[in-house]
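[1] The following comprises the amino acid sequence and a computationally predicted model.
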Amino acid sequence: MATTDRHATTLALAHALSAAERGLAVIPLSHSKLPALRSPHHEDPHPAAVCHGECGRPGHGVYDASADPLRIRELFAAAPWATGYGIACGLPPHHLIGIDLDTKSGTDASAALREIALRHLFTIPATVVVITPSGGRHVWLAGPPDAVVPNSAGRLAPGIDIRGAGGYLVGPGSRTEHGVYSTVPGTAHLPPAPCPPALLRLLTPPRRPPHHEHPHEPRLAPAPDPSHQRGQGLVQFVLAAHEGQRNTRLFWAACRAYENGMGEDLSPRLTDAAIRVGLTEREARSTIASAARLTGHA
């Protein structure tokens, strides 16, 4: 292995150990940003697809992630070609959520996030921000322990990917085939800031109501099936909103409608439903138009 590669591996290990000191669980990555250790089951006649490390061997991707310095050194010793490290999302103590703002999709992902923040009345707090070699940004946020944020690509808006439970972020200091990941000056030593509640609601699937509800508590409708009666479920989803949920539910429903090819047909019914739960016609039309833009249907 070349001296420069050994140097990159040494630096990656040092950065990974530093991240572990902050409670972040890490794994070694190759220069392609993929887990450096190959699955121990890749040659098995019947691969243990459901094995998440129970076999005791390394090579299970994010399931190998650890904040234990001894374990981290063992993982890097098994992958001397590693030039970076990944930080597992969704694990305690931070329950990390990564907002990946891409620059390669032909859209302004940062502007899209600002528009979403304005629409839903939240701001991104001061937190760790990592610059990618392509000029993108990874915004680190902390989630609550009881929320499971799924991974997604472009669901929130074109060019915005979400790294949640089962995903990982490339750690700052990692060297890849495209360059080095680094933190935005002044953010390296910040803790991951709590995810704004309004943003968290957009990132998590709508909660289904409990089996036994208090008779005086507002009932949340289950997440609708967009194919049900050509959008009737989405309309009912908006109609079930109460104060504090109306705009968020309308935006979510409109996005799902456009993604399923019925945005234009369903817009009048969604607008009417939004007006019935308390939004003005102007607010409803503006929110639906924003959903159309963010899903590429404007």
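    Structure received.
[2] CA atoms for contacts and neighbours, from now on please.
    Will do.
[3] which residues touch Lys104?
    The neighbours of Lys104, taking CA atoms under 8 Å, 6 or more residues apart in numbering as the test, are Ser134, Gly159.
[4] go on, Leu121?
    Neighbour list for Leu121: Ala198 [criterion: CA under 8 Å, 6+ apart].
[5] again, but for Pro80
    When contacts are taken as CA under 8 Å, 6+ apart, Pro80 is in contact with Arg6, Thr9.
[6] A strand includes it, no?
    No - going by DSSP: H, G, I helix; E, B strand; the rest coil, the assignment for Pro80 is coil, not a strand.
[7] measure it to Glu74 for me?
    10 Å (CA to CA, to the nearest Å).
[8] The stretch 51-200 of the chain: strands as residue ranges?
    When assigned using DSSP state E, counting those that start in this stretch, the strands of the stretch 51-200 of the chain occupy the ranges 84-88, 96-101, 129-131, 137-142, 152-157, 160-163, 168-170, 175-176, 179-180, 182-183, 193-194.
[9] who wins for proximity to Thr4 among these?
    Closest approach to Thr4 among those (CA to CA): strand 175-176, 11.0 Å.
[10] start to end distance for stretch 115-124?
    Taking CA to CA as the criterion, the two ends of stretch 115-124 lie 12 Å apart.
[11] by contact count, what packs against the longest helix seen in the chain?
    Among the elements of type helix in the chain, defined by DSSP state H, the one spanning the most residues is helix 3-21. Where contact means 3 or more CA pairs under 8 Å, 6 or more residues apart in numbering; DSSP states H and E, helix 3-21 is packed against strand 26-29, helix 69-78, strand 84-88.
[12] Ok, which of these comes nearest Thr183?
    Evaluated with CA to CA, those place strand 84-88 nearest to Thr183, the distance being 14.1 Å.
[13] Tell me which of the strands of the stretch 51-200 of the chain sits most buried.
    Ranked by mean neighbour count, these are led by strand 84-88 with a mean of 31 (mean count of other CA atoms under 10 Å).
[14] take the one below as the second:
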Amino acid sequence: MATIDRQATTLALAHALSAAERGLAVIPLSRTKLPALRSPHRDDPDPDPTSPPCHGACGRFGHGVYDASTDPRRIRALFAAAPWATGYGIACGLDPHRLIGIDLDTKSGTDSSAALRELALRHLFTIPETVVVLTPSGGRHLWLTGPPDVVVPNSASRLAPGIDIRGAGGYLVGPGSRTEHGVYGTAPGTAQLAPAPCPRELLRLLTPPPRTHHRAPPATGQHGQGLVQFVLAAHEGQRNTRLFWAACRAYENGMGPELTTALVEAAVRTGLTEREARSTIASASRMTFPRPGPPENDTTPRTARP
């Protein structure tokens, strides 16, 4: 059971309510920076891939970023349901700010700030003065806003090594949150700033080019489309699991090879790299159709496969 730090929870709630006053939708987070409330569907039987994900339609808490709100009463109710919460997350991509988070990481062994400066020089844009949140590990979160007609997806190191993007369906750890590694806080002189508009050239880099939509092969039918939609509905923390589950079902139903391209494209749209997606699908193929073992009378030592 989670340890309850009532003082940390009280401070997190106060910071969350303050953020909500600025029009930022929030959810409670645990010390691990994950949503504090578990999914109410965790004990449900295997989900039907043809059914749309709940996203809170059931009326219960525990749907991650889809619980996010600016309503003080709802926020208090969320924190009351998660008394172990020590932080809060700010949902990205929502009106009125349509927040975009530029996460400059320090754990990758690369200088992400230098990488961003290099991108700015190469593509002729300037990062404006905006809210900057300092992370306990020494990283920085830059807050920018996007236009209403552009959806910025989440990504990890796609823009450059060590630069993660928090867009629609993602969230940023809010300043004042306490985690296992320390407290998040705003950089001096930025707390009262409004998130600045994202420069046009940077926004172009953050938005993947429109994909050509290919008709699913006839053999996949409605079930295949349902598996693809199941993967597309994944948010951070679910992407590999959902892709693996969908790929297993595809191979079990004899349409794994035909559906691979569509599943890879769907996984990439959720934030996985193509290499990660293909590796997960290959694992599903091996799991569904394992290689035959040696004959029973064969005693030759075998090297274990990972």
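    Yep, that arrived. As the structure is a prediction and not an experimental result, all values here were calculated from the model.
[15] so can I have CSV of the helices and strands packed on helix 3-21 of structure 1 showing distance to Pro194 of structure 1?
    Formatted as CSV, the entries for the helices and strands packed on helix 3-21 of structure 1 read as follows, by distance: least, CA to CA, whole Å:
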stretch, distance to Pro194 of structure 1
strand 26-29, 20
helix 69-78, 26
strand 84-88, 17
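[16] Residue range in structure 1 corresponding to the host helix or strand of Gly226 of structure 2, please.
    Using DSSP states H and E, Gly226 of structure 2 sits within helix 221-232. Taken onto structure 1 by TM-score structural alignment, helix 221-232 of structure 2 occupies no residues there; it is unmatched.
[17] go on, stretch 154-174 of structure 2?
    Structural correspondence for stretch 154-174 of structure 2: residues 151-171 of structure 1, per TM-score structural alignment.
[18] Counting neighbours, which bits of the longest helix of structure 1 end up buried?
    Using 16 or more other CA atoms under 10 Å as the test for burial, helix 3-21 of structure 1 gives 5, 8-17, 19-20.
[19] Who are the contact partners of the residue nearest to the spatial centre of structure 1?
    Centroid check for structure 1 by CA atoms, centre = their mean gives Ile162 as the closest residue, at 2.1 Å. Taking CA under 8 Å, 6+ apart as the definition of contact, the neighbours of Ile162 of structure 1 are Ile97, Gly98, Ile99, Asp100, Pro150, Asn151, Ser152, Ala153.
[20] aligned partner of the first one in structure 2?
    Pointing back at Ile97 of structure 1 there. Structural alignment places Ile97 of structure 1 opposite Ile100 in structure 2 (criterion: TM-score structural alignment).
[21] so that match makes contact with Leu94?
    No - under the criterion of CA atoms under 8 Å, Ile100 of structure 2 makes no contact with Leu94, lying 9.5 Å away.
[22] mind listing what the spatially closest residue to Gly143 of structure 1 that is not a sequence neighbour touches?
    Leaving aside its chain neighbours, Gly143 of structure 1 sits nearest to His95 (5.1 Å; criterion: CA to CA, 6 or more residues apart in numbering). Shown in contact with His95 of structure 1 (CA under 8 Å, 6+ apart): Cys89, Ala142, Gly143, Pro144, Pro145.
[23] Same question for Cys92 of structure 2.
    Residues in contact with Cys92 of structure 2 (CA under 8 Å, 6+ apart) are Arg98, Leu99, Ile100, Gly101, Arg166, Gly167, Ala168, Gly169, Gly170, Tyr171, Leu172.
[24] give the contact list for the last one.
    Same thing as Leu172 of structure 2. Gly89, Ile90, Ala91, Cys92, Gly101, Arg166.
[25] hmm, try it at 10 Å
    Shown in contact with Leu172 of structure 2 (CA atoms under 10 Å, 6 or more residues apart in numbering): 26, 33, 88-92, 99-103, 133, 141-143, 165-166.
[26] All the helices of the stretch 101-250 of structure 1, in order from the start?
    Shown for the stretch 101-250 of structure 1, the helices assigned by DSSP state H, counting those that start in this stretch span residues 109-120, 197-203, 232-239, 246-259.
[27] and the first one, how far from structure 2 on average?
    By that I understand helix 109-120 of structure 1. On superposition with structure 2, the average gap between helix 109-120 of structure 1 and its aligned counterparts reaches 0.3 Å (mean CA distance after the TM-score superposition for structure 1).
[28] now the angle from that helix to strand 152-157?
    Between the axis of helix 109-120 of structure 1 and that of strand 152-157 there is an angle of 50 degrees, by axes from the mean of the first three to the mean of the last three CA atoms, to 10 degrees.
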